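Asks: quick one, fold the following:
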Amino acid sequence: MMLLGTLGSYQAGYAQEAEVELPPWARALSPAELQEDWDSLQQWILHTPVDPFAYQSHSQWDSLVAGIDSQLTDSLDNVAFFQLVNPVLSQMGDVHTRIWVPRGFSHYVWNDGFFLPMVVEELSGKMYVMQSRGGVIPPGSLLLEVNGVSGDSIREMLHRHAYTDGRIHSTRNVLLEESFYAQLPMVLDIDTLNEVKVQLPQMDEDSLIEVKGERLNIPTAKIARKKRKEAKVPYDHICHLDYVSGDSVAMMTIGSFSEGSLGKYRRFLKKSFKELAETGTTHLIIDLRDNRGGYLERGPMLYQYMTDSSFKYIDASIVRASRLFKNRIQYILKFPDLAISLFGGQIGKEYISGWKTPTGQYDTLYHDWVEPIKPKRQFSGKVYLLANGGSISNSSLFAHCFVANGRGPLIGEPVGGTVNGTFGNSIYFQLPNSRITGQLSTIRVNLRTGDFNYEPLSLDPDHIVEDKLDDLISGKDTQLQYILEQLIGISALPDSTMEN
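Replies: You can find the predicted model right below:
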């Protein structure tokens, strides 16, 4: 029984046959409603982010707009509309500007619809199946086809919906891996029984394997969401300090710059670096892989412990005042003028600028030098930084600061921020008819003094170390193993120590 087909297959039926029954998650939109949403989205894109043409030309934008305009003559459901306009935002090269899959479709995937119970990893432009329900597909199998659609085509379709700063492929790969099971039904028919063609690991032969489409159990999903909402994740699951080889080598994992209170983060840093001093640790590995960023001040707070000199974390942030930004500021502060006059020192200067700067104008805010922590708390040993395409926003800014000040080598994959900086301070919106929600950045963060360019490339590591298929299968941490063996000079540790 086919419950979910390729979303475009519903489009023509809306206009020609009124009796066509929509799937439970779909919302039919007339051409007039679609045009209103599309016009609203264009205006917000053009008048809210600092520079919507940072990584695309005006002619490229005009071509995309014309292509979408030509397809709004018939009715579409809201998910088909999402598929149509989403590439416009993903091509902007701003990971902080995006729209989200309509809630109806998310509800469908989580409660009613089929998904393919597989976990994939992308290596060298190919997708490999690392996990499958019941182990029906051997780990490390190269994904060739799903229901007759090639793995390369699936990868291309999913990449069109993945966001990144500039043109950083490593970020697209990470997002594809994370969203594979959830977004695959949006671009491909998933049935109760699916044919998955793979090339078995270390073999040249292909194998066609039947994989059951699965649904998430409704009560279980609801209970799980309730438990997640009620549970407080221990902070040591987000940020933690572990010793890899006796007391001489430690790894500090910073999973997020946004989760947990500022007080918990500050106490974690203070306690950890005090412990490193007491144990006499000489090698410190900072792990920012898949850290999506967060509060700007938490980056320099970490670097303060690694230097004895003042440093510039970022050079400047450019604010664009817009109607959407001002509405957001008013919603948060209620009475912005009064709040700024009374509590200006506690309000982010980007918010103050966004409120005071006339709509449509720009303001450049230059940032001060940051002083190091007290000498007795500073870590003077060798430091190594781990990062990948999932290290976006503030974690990419930290990587730039770390490299620019020559504190140590960067190891892993290209980080998720461009060589000039990133965007940020996103505000949320909702389209009037499709109810599609999204976010738009309101500031541009520049890294280097006087550098206002937009280069689409990422900061490359000093040591590019990509995941190895064999290590992924066995559970080893390829990048950590490289640091220990190649940079510190420790022989390979037991598998239980090397697990990622």
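
Asks: when you work out contacts or count neighbours from here on, use the C-alpha atoms and nothing else.
Replies: Fine.

Asks: residue 104 falls within a helix, correct?
Replies: Yes: counting by DSSP: H, G, I helix; E, B strand; the rest coil, residue 104 is found in a helix.

Asks: hang on, it packs against residue 22?
Replies: No: with contacts counted by CA atoms under 8 Å, residue 104 stays clear of residue 22, the gap being 12.0 Å.

Asks: which of these two has more neighbours?
Replies: residue 104 (17 against 13; other CA atoms under 10 Å).

Asks: can you list the buried residues in stretch 125-144?
Replies: Within stretch 125-144, the residues that count as buried by 16 or more other CA atoms under 10 Å are 127-132, 137-144.

Asks: one more to put side by side:
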Amino acid sequence: MAQPKIPRGQLIQDLEILKRNLEAYHTGLYTYCSKETLDAWFETTQSQLPDSLTAYEFFRVVGPLNSLIANGHTYLHINPATREPHLNIPSFGIYKYQDSYLIKSTQQDEYQHLIGHKLVTLNGEPIGEVFQSLMKYRTRDGNNTTMPAEELQHYFALTYSLVYGSTETIQVTYQDDQGRSQTINIPSIPAEGNVAPSAAELLYDEGGVHFEIKDSVGILTVQTFNQAALEKVGYLAQLQSIFSEIAAAEIQHLIVDVRNNGGGNTPMVEALLSYLCDQPFVFYKGVYQAHRQWDTSIIPAVAEYPKISLGWAYLKKDPNGLYRITITDGIKKVHPQPNVFRGHLYVFGNGNSLSAAGEFGSFIKHHREATFIGEELGGNQVQNTSGQDLIMLLPHSQLAVKIPFVLWKMNVDTENDGHGVQPDYWVRNTIQQELSDEDAVMKFALKHIADLREGR
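Replies: Reported below is the predicted structural model:
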């Protein structure tokens, strides 16, 4: 059954509700997009609305707001609860390596032979253009592209169908083993039961830490900074044990791997930093929000306001016009641990190193010597707006909106260029390494360390 059409007047109401709440509560709204640009976007979008649209069609119009605002904790998406039951999606997944797009997986046995092959076009459109069109619908922090690229690869099939439409088949042109272009029609599959798992599953939010010593190199993998998950595994005690082992073994080279770490809570980051930074530190320069209380007259029927905000009883008006939060995480001095590591440090990161993981990388980058290997970290290295969110459904289209309202400014001395920490050595799995479950980053790092030891 086709989705019902929503009259233009109701679509305009949804746009107005969205704009008013963004302006009222999003403390970092104009970090990467000026007020003039955002106002013009809303005005143009409203003026170009047709007489009616379905929820999917409306999403295709307003979804690029995700990349315009460019705040990694802000999103505007189709509500999964209202997803069309008969939506079809491509049956294959893709992998991006530099400027190439390759078939990584397929849910249909008869197309297994396509895995690893380079895509050329989808339904006649060059795959690079398709990918960049879909990137507009993915959020990111500022000018960073590794975060949205990773998310888009993960959700490619669903995003493609939401933006380009649901079809029974999709025409695929790919390069065969001889480099010749071949075109076939691949049947689509139902979205129901076949959509990729959530980002939380992808980013190990229920994970912990793992430590091993290999070739006299310490390897510490931190899968998440989620406090609830880490408390389950005794994180603080684990750190104490790990760094005692590092000291006892006289380890001089330590890898900290925060790839696919989706972030979490500041105290968990500070705890790790206390073993890596040999001087006392304060994590944030300041923590702010734009409002002192909720204006429930804006959207009382469809908003669910958080009951507790961070330190609202301790808000102080700042000269910058925002309210400074004076009691919260990350603003007290942290002292180094007795067995702090002072040796050579290597940090692995990628586009899925988000939020607190991006902050961790930034603090290391600006407060001690370290070598970064992998890809640009997905989280911004100067600030982000996150921590507490207003979750709402637009009343007519039922599009889901998340508006973060706490602005966290890192205690680092660098200008915000809209990027996460850049790697000193860019390394990413090729499609062959990815399919073989290899780890090109680890392989590179261990060889790099061996070369340093040999004086090469």
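
Asks: quick revisit: which of the buried residues of stretch 125-144 of structure 1 sits closest to residue 215 of structure 1?
Replies: residue 132 (14.4 Å; CA to CA).

Asks: contacting residues around the residue opposite that closest one in structure 2 once aligned?
Replies: Residue 132 of structure 1 maps onto residue 106 in structure 2, with residues paired by TM-score structural alignment. Residue 106 of structure 2 is in contact with 91, 92, 93, 112, 115, counting by CA atoms under 8 Å, 6 or more residues apart in numbering.

Asks: got TSV for the residues you listed, with distance to residue 401 of structure 2 and secondary structure too?
Replies: Below are the contacts of residue 106 of structure 2 laid out as TSV (distance: CA to CA, whole Å; DSSP: H, G, I helix; E, B strand; the rest coil):
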residue	distance to residue 401 of structure 2	secondary structure
91	28	coil
92	28	strand
93	26	strand
112	37	helix
115	35	coil
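
Asks: how near is the match of residue 132 of structure 1 to residue 116 of structure 2?
Replies: Relative to residue 116 of structure 2, residue 106 of structure 2 is positioned 11 Å away (CA to CA, to the nearest Å).

Asks: look up the closest residue to residue 84 of structure 2, ignoring the ones flanking it.
Replies: residue 3 (7.1 Å; CA to CA, 6 or more residues apart in numbering).

Asks: which residue ranges of the stretch 51-200 of structure 1 form helices?
Replies: Ranges of helices in the stretch 51-200 of structure 1, per DSSP state H, counting those that start in this stretch, are 58-69, 78-90, 103-107, 151-159, 169-187.

Asks: ok, the buried residues of stretch 125-144 of structure 1 vs residue 424 of structure 1, which is closest?
Replies: Out of the buried residues of stretch 125-144 of structure 1, the member with the shortest distance to residue 424 of structure 1 (by CA to CA) is residue 127, at 30.5 Å.

Asks: the closest one contacts residue 140, doesn't it?
Replies: No: with contact defined as CA under 8 Å, residue 127 of structure 1 does not reach residue 140; the gap is 9.3 Å.

Asks: can you tell me how far residue 30 of structure 1 sits from residue 75 of structure 1?
Replies: Distance, residue 30 of structure 1 to residue 75 of structure 1, by CA to CA: 5 Å.

Asks: no no, residue 482 of structure 1
Replies: 54 Å.

Asks: what does residue 321 of structure 1 give?
Replies: In terms of CA to CA, residue 321 of structure 1 sits 35 Å off from residue 75 of structure 1.

Asks: and the helices in the stretch 251-400 of structure 2?
Replies: Counting by DSSP H, counting those that start in this stretch, the helices of the stretch 251-400 of structure 2 are 266-273, 356-367.

Asks: and of the ones you listed, who's closest to residue 214 of structure 2?
Replies: helix 266-273 (20.7 Å).

Asks: mean deviation of that closest one from structure 1?
Replies: Once fitted to structure 1, helix 266-273 of structure 2 is off its aligned match by 1.2 Å on average (mean CA distance after the TM-score superposition for structure 1).

Asks: quick revisit: neighbour count for residue 321 and residue 75 of structure 1, which is higher?
Replies: residue 321 (27 against 23).
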